[in-house]
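Asks: The amino acid sequence is not available; the structure is as follows:
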């Protein structure tokens, strides 16, 4: 977790907003239940004046994993104590989280108008596809529910890359979003900065030598529509399988209609990973040096 801290003065106490960067095992929605509760419990064990409330940068549908995410919270110490040093805060939180499947990686103090979700400049997702899997029970245990396993031993990767290039840029992605309660309130026009396809590896390739190869599909944008990445992945894999042409994918994009998307193409959630949430350096200006003298107690 990356935590950002905002430094404010309230009622003669020092209140800090922290931005944190963290990693977790399990799906992102699980973070918003068990993991979010556990992080807030860890913060409360630092005995702040205020009740901790965690604001997380990214949410998505059930089953998607997070290798990296970020959040912010406010922390007000008792008895006019100075803010926690960033490295000490990371150590203290991880100490209280040592039995959980989540770790804090970094913590930074941030300005009082910083927000982990709305100040994010980009989010990167990676979708993992395993090729040549006759049955999912033949996958190594280390890959269970961590990739989309398909029987095809080869996909037309060059055709997939040509199709991915069609998606790059600013478009109305209505055809690639699923219906949900927020649909009427969200602008379907998004800018896709990266859509790349590369060879990948098993998480335990050193120990498992089965004839399974991997592809990694990477997507970067400031924000995505509901199930947009899974739908783009499903369409690109369909192109690789010869079930969809590049021209048909372009027509699908230009249709700007979520009903135009073939429902049987959607990639399953368990192959998708949130891997990075990026911010401007100028949004993380309050570094350790600004308050070194305050941490001597």
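Replies: Yep, that arrived. What you see is a predicted model, and the numbers here were worked out from it, not measured in a lab.
Asks: going forward, measure contacts and count neighbours with C-alpha atoms only.
Replies: OK.
Asks: how many neighbours does residue 104 have?
Replies: 25 (other CA atoms under 10 Å).
Asks: cool, and the one 4 residues further on?
Replies: Residue 108 is surrounded by 26 other residues when neighbours are defined as other CA under 10 Å.
Asks: Quick check: which element contains it?
Replies: Following DSSP states H and E, one finds residue 108 within strand 102-110.
Asks: and the following helix or strand past that strand, what does it pack onto?
Replies: Once the chain leaves strand 102-110, the next helix or strand it forms, by DSSP H and E, is strand 122-131. Helices and strands touching strand 122-131, by 3 or more CA pairs under 8 Å, 6 or more residues apart in numbering; DSSP states H and E, are strand 148-149, strand 213-221, strand 272-278.
Asks: and the helix or strand that the shortest one is followed by with strand 213-221, angle?
Replies: Scanning forward in sequence from strand 148-149 by DSSP H and E, the next helix or strand is helix 157-167. Using axes from the mean of the first three to the mean of the last three CA atoms, to 10 degrees, the inter-axis angle of helix 157-167 relative to strand 213-221 is 10 degrees.
Asks: any idea which of the helices and strands packed on strand 122-131 is most buried?
Replies: Highest mean neighbour count of these: strand 148-149, a mean of 24 (counted as mean count of other CA atoms under 10 Å).
Asks: Where is the longest helix in this structure?
Replies: Identified as the longest helix of the chain according to DSSP state H is helix 228-241.
Asks: So what touches it?
Replies: 125, 127, 152, 155-157, 159-160, 163-164, 173, 176-178, 217, 219, 244-246, 249, 265-269, 272 (CA atoms under 8 Å, 6 or more residues apart in numbering).
Asks: What residues sit buried inside it?
Replies: 228-241 (16 or more other CA atoms under 10 Å).
Asks: chain center to it: distance?
Replies: Helix 228-241 sits 19 Å away from the centroid of its parent chain (CA atoms, centre = their mean, to the nearest Å).
Asks: After it, which helix or strand is next? Please name it.
Replies: helix 246-255.
Asks: Report all helices and strands that that next one contacts.
Replies: helix 157-167.
Asks: which parts of the helix or strand following the helix it packs on are buried?
Replies: Moving toward the C-terminus from helix 157-167, the next helix or strand (DSSP H and E) is strand 169-172. By neighbour count with 16+ other CA under 10 Å, strand 169-172 contains the buried residues 171, 172.
Asks: and strand 169-172, what other elements does it pack with?
Replies: Using 3+ CA pairs under 8 Å, 6+ apart: strand 169-172 touches strand 189-200.
Asks: hang on, the earlier thing: I'd like the helices and strands packed on strand 122-131 laid out as CSV, including distance to residue 190.
Replies: Compiled in CSV, the helices and strands packed on strand 122-131 are given as follows (distance: least, CA to CA, whole Å):
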stretch, distance to residue 190
strand 148-149, 25
strand 213-221, 8
strand 272-278, 17
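Asks: Against that first model, consider the following:
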């Protein structure tokens, strides 16, 4: 007899039409659903014996995208059928996700004490910027909801990199967190491993009639505060525009007060991508051993 199996899945989504990564209660669904609602529905399509509940590793806001978010869930099949193998599970879930802009990319069977959120070692976000476009409607259609269009034709990249270097390391990032219901209970001290900027690319860059330059800002940390990445991005872009100096950004970091963050500086959600959630190799290796040693195949 087979008991519940726990799975870790990695999934991607275009966040434009979702309220965010986490579940929206049914009585609040007059508008957009959460990505988690769609994942739960897809898992229910597999007709498990147990109640379905996914645990998302990384919350993203409404309009934010992901190339690789992750979640875990438990699944017990009917009639004592063996657990799904990785390939079958991915295909089955994607079948039920066809109407959505959500796709499963990988799946692992993991031990029962594995937790997608708490076992994550780091998360990486990339924020995409396009220069020289005065309004979103005038940019390449392929990028319309996938980057932040700026009318500026250039930014002071050197100053932005100097400012980004100040953010790297362990700091109290209170000035870069927005207020929400969880704010008072979360430790504002985070260790930012990476804050970098490099030229980006786009299919439209070579073929679009208007010359558009793309840039990518990358941030990596074990965890982030609410809207921290979008606030850091907005501040760095302000430095690039000459609206903030590098010393002023340093002062903003050191004052450790969310109310000190300048009004209307937060970058919009549609340029932000969660690109990677890292786990220890040992976690995934043990997952692979657990999956394949049981010789599980769909029947």
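Replies: Good, I have the coordinates. Here the structure is a predicted model, which means the values were calculated and not measured.
Asks: what's in contact with stretch 99-111 of the first structure?
Replies: In contact with stretch 99-111 of the first structure (CA under 8 Å, 6+ apart) are residues 1-7, 16-26, 35, 86-87, 89-90, 93-94, 97, 283-288.
Asks: Filter the residues you listed down to the ones in strands?
Replies: The strands, defined by DSSP state E, take in 2-7, 16-24 from the contacts of stretch 99-111 of the first structure.
Asks: quick revisit: mind checking which of the helices and strands packed on strand 122-131 of the first structure is nearest residue 140 of the first structure?
Replies: Distance to residue 140 of the first structure, taken as CA to CA, is lowest for strand 148-149 among these, at 11.3 Å.
Asks: which residues does the nearest residue in space to residue 154 of the second structure that is not next to it in sequence contact?
Replies: Leaving aside its sequence neighbours, residue 154 of the second structure sits nearest to residue 131 (CA to CA, 6 or more residues apart in numbering; 6.6 Å). Residues near residue 131 of the second structure by CA under 8 Å, 6+ apart: 149, 150, 151, 152, 153, 154, 212, 213, 214.
Asks: What count of nearby residues applies to the residue nearest to residue 119 of the second structure when sequence neighbours are not counted?
Replies: Counting by CA to CA, 6+ apart, residue 119 of the second structure lies nearest to residue 279, which is 6.6 Å off, once chain neighbours are set aside. With neighbours defined by other CA under 10 Å, the count for residue 279 of the second structure comes to 16.
Asks: Can you give me every residue that contacts residue 279 of the second structure?
Replies: Residue 279 of the second structure touches 119, 120, 121, 122, counting by CA under 8 Å, 6+ apart.
Asks: hmm, which of those residues are the buried ones?
Replies: 120, 122.
Asks: which parts of stretch 58-73 of the first structure are buried?
Replies: Quick answer for stretch 58-73 of the first structure (16+ other CA under 10 Å): 58-60, 63-73.
Asks: Nearest to residue 115 of the first structure, out of these: which one, please.
Replies: Using CA to CA, these come closest to residue 115 of the first structure at residue 72, 6.9 Å.
Asks: Now do the SS call for the closest one.
Replies: strand (DSSP: H, G, I helix; E, B strand; the rest coil).
Asks: That one is in contact with residue 36, isn't it?
Replies: No: look at residue 72 of the first structure against residue 36 with CA atoms under 8 Å: they stay out of range, at 11.7 Å.
Asks: what's the overlap in contacts for those two?
Replies: residue 54.
Asks: Any idea how many residues pack against residue 257 of the second structure?
Replies: Neighbour tally, residue 257 of the second structure, other CA under 10 Å: 15.
Asks: Likewise for the one 4 residues further on?
Replies: For residue 261 of the second structure, the count of nearby residues is 22 (other CA under 10 Å).
Asks: and the gap between the nearest residue to it once chain neighbours are set aside and residue 112 of the second structure?
Replies: The shortest distance from residue 261 of the second structure to any non-neighbouring residue, by CA to CA, 6+ apart, is to residue 175 (5.9 Å). Counting by CA to CA, to the nearest Å, the separation of residue 175 of the second structure from residue 112 of the second structure is 38 Å.
Asks: now do residue 246 of the second structure
Replies: Applying CA to CA to residue 246 of the second structure and residue 112 of the second structure gives a distance of 48 Å.
Asks: circling back to that earlier point, go through the buried residues of helix 228-241 of the first structure and say which is closest to residue 193 of the first structure.
Replies: residue 229 (12.9 Å).
Asks: Map that closest one onto the second structure.
Replies: Matched by TM-score structural alignment, residue 229 of the first structure corresponds to residue 229 in the second structure.
Asks: Could you pull out the buried residues of stretch 148-161 of the second structure?
Replies: Quick answer for stretch 148-161 of the second structure (16+ other CA under 10 Å): 148, 149, 150, 155, 157, 159, 160, 161.
Asks: list the contacts for the last one?
Replies: Okay, so that is residue 161 of the second structure. Residue 161 of the second structure touches 196, 197, counting by CA under 8 Å, 6+ apart.
Asks: roughly how far apart are the aligned partner of it in the first structure and residue 195 of the first structure?
Replies: In the first structure, the residue paired with residue 161 of the second structure is residue 161, using TM-score structural alignment. Noted for residue 161 of the first structure: a distance of 8 Å to residue 195 of the first structure, by CA to CA.
Asks: just to revisit the earlier point, take the buried residues of stretch 58-73 of the first structure and write them to TSV, including secondary structure and distance to residue 137 of the first structure.
Replies: As requested, the buried residues of stretch 58-73 of the first structure are exported to TSV (DSSP: H, G, I helix; E, B strand; the rest coil; distance: CA to CA, whole Å):
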residue	secondary structure	distance to residue 137 of the first structure
58	coil	31
59	coil	29
60	coil	27
63	coil	19
64	coil	20
65	strand	20
66	strand	24
67	coil	24
68	coil	28
69	strand	30
70	strand	34
71	strand	36
72	strand	40
73	strand	42
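Asks: of all those, which two lie farthest apart?
Replies: Pairwise over the buried residues of stretch 58-73 of the first structure, using CA to CA, the maximum falls at 63 and 73, 25.3 Å.
Asks: and the residue minimising distance to the centre of the first structure, what does it touch?
Replies: Residue closest to the average C-alpha location in the first structure (CA atoms, centre = their mean): residue 274, at 2.7 Å. Residue 274 of the first structure is in contact with 64, 65, 66, 67, 68, 69, 123, 124, 125, 126, counting by CA under 8 Å, 6+ apart.
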